[in-house]
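> Quick check, what structure comes out for this input:
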Amino acid sequence: MKVKIDDIIDAVDFDSDMSESFLNTKTKQVCMFTYEELRAAENDEDISDSADWYCEAVASAKHYLETPDDYLPLPEKYDCNEYRIMEKFISRVIISKQSEMLSQSIKGRGAFRRFKTMLERLGLLDEWYKYRGQKLREFVEFWCKENEIDFE
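You can find the predicted model right below:
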């Protein structure tokens, strides 16, 4: 059984400060647990009045806590260094004025927001998302190979 690489890419891309993502090495499923779900599972909280999806999520989190050796932490979004990806994208922009404007947009605080705004203004947003998606895929494929994960 192979892992669906798009599931790992989605989990890495969706990474947040409120959750952790793992690969269940036995089932080859990608699992994402919020800290709330992990806390409820760890404290064995009564969630009988909760929605079915939440009960299932807490049950999955409990399984993770009981069998942590079956789970491999997925890389975080920050591990792929999106800032460096932005710099490489900018170096590929042919029109020097556009390249210059994009370079200016990534300096200082708020760089990601300004970069996206500038991409929209220059009509390069679709090109950026395509490039970024390609680099994220390459990063995840490398991670899978390093961890000896078969993927499709």
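> rest of the way, CA atoms for contacts and neighbours
Fine.
> E37 - how many residues pack around it?
By other CA atoms under 10 Å, the residues close to E37 number 22.
> Can you tell me the closest non-neighbouring residue to it?
Nearest in space to E37, with sequence neighbours left out and distances taken as CA to CA, 6 or more residues apart in numbering, is V58 at 5.1 Å.
> Would you check that the one you found makes contact with E42?
No. Under the criterion of CA atoms under 8 Å, V58 makes no contact with E42, lying 9.2 Å away.
> Quick check: neighbours shared by these two?
Residues within reach of V58 and of E42 at once, by CA atoms under 8 Å, 6 or more residues apart in numbering: there are none.
> These two: who's more crowded?
Set V58 next to E42 and count neighbours by other CA under 10 Å: V58 wins out with 24 against 14.
> Mind checking what helix or strand follows the helix or strand the more buried one falls within in sequence?
Per DSSP states H and E: V58 is located in helix 52-66. Sequence-wise, the next helix or strand downstream of helix 52-66 (DSSP H and E) is strand 71-73.
> I have a second one here; can you model it like the first so I can compare?
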Amino acid sequence: MRVKFGDILQAFEFADISGVVECRTFVCRQTGKIYYQFDQDDLQELEDDELPDDIEDETKYLQIPNSRDLDLGKPLVIAFVREFLPNDLDDVRYIFSKRGAYQKFKGLLSRRGAIDAWHDYRNKARERALRDWCEIQAIEITD
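So this is what the prediction gives:
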């Protein structure tokens, strides 16, 4: 199947959000079409098409991962800090041993003037991980 990378990335970002709306995203193994499933059994596709009744059939539809599935949470933060803010490594490890870690981490990034570097690092890592995931899943990416 062939899928535009931008479509996979958008579906990943929807799957990655947390808070008020929970969302799972799927790609059809045959057509490459992306489907969005929102919380509370309110099933809908992004363009308001109906979801297939068999969306849970893993032989037909592949669930698109989120950051946790791709190990892009705390391990990515630690790798970034080791490379760009090595003097803050112990502080960041401590920050991530408590609740509210990302908010505190963002505060540290702001104080160090490293927000843009973090966003660039995270975005490149996400793209690399998603492209690797697509390759493993035999999804042919078009740019």
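> What does the TM-score come to for these two?
The TM-score (TM-score structural alignment, normalised by the length of structure 2) is 0.77; 134 aligned residues with a CA RMSD of 2.6 Å.
> and the residue nearest to E37 of structure 1, what does it touch?
37-38, 40-41.
> got the buried residues for the longest helix seen in structure 1?
The single longest helix within structure 1, with elements called by DSSP state H, is helix 125-146. Under the neighbour-count criterion of 16 or more other CA atoms under 10 Å, helix 125-146 of structure 1 has 125, 128, 131-132, 136-137, 139-141, 144 buried.
> what stretch of structure 2 does it fall on?
Taken onto structure 2 by TM-score structural alignment, helix 125-146 of structure 1 occupies residues 115-136 there.
> Mean per-residue distance, that stretch versus structure 1.
In the superposition against structure 1, stretch 115-136 of structure 2 averages 0.8 Å from its aligned positions (mean CA distance after the TM-score superposition for structure 1).
> And the helices in structure 2, which stretches?
Along structure 2, counting by DSSP H, helices occupy 5-16, 74-84, 89-95, 101-112, 115-136.
> any idea of the angle the longest one forms with helix 101-112?
Compare the direction of helix 115-136 of structure 2 with that of helix 101-112 by axes from the mean of the first three to the mean of the last three CA atoms, to 10 degrees and you get 130 degrees.
> any residues touching helix 115-136 of structure 2, and which ones?
9, 67, 70, 72, 76, 80, 106, 109, 140-141.
> would you list these in a markdown table and tack on distance to I95 of structure 2 and neighbour count?
Below are these laid out as a markdown table (distance: CA to CA, whole Å; neighbours: other CA atoms under 10 Å):
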| residue | distance to I95 of structure 2 | neighbour count |
| --- | --- | --- |
| L9 | 29 | 16 |
| S67 | 19 | 17 |
| L70 | 22 | 14 |
| L72 | 17 | 15 |
| L76 | 14 | 17 |
| F80 | 14 | 17 |
| K106 | 11 | 14 |
| L109 | 12 | 17 |
| E140 | 39 | 14 |
| I141 | 37 | 17 |
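> Using CSV, please lay out the residues you listed together with distance to I34 of structure 2.
Listed next are these as CSV, based on distance: CA to CA, whole Å:
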residue, distance to I34 of structure 2
L9, 11
S67, 18
L70, 19
L72, 22
L76, 27
F80, 31
K106, 32
L109, 34
E140, 14
I141, 13
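> ok, so of these, who is nearest D16 of structure 2?
Checking the contacts of helix 115-136 of structure 2 against D16 of structure 2 with CA to CA, the nearest one is S67 at 6.1 Å.
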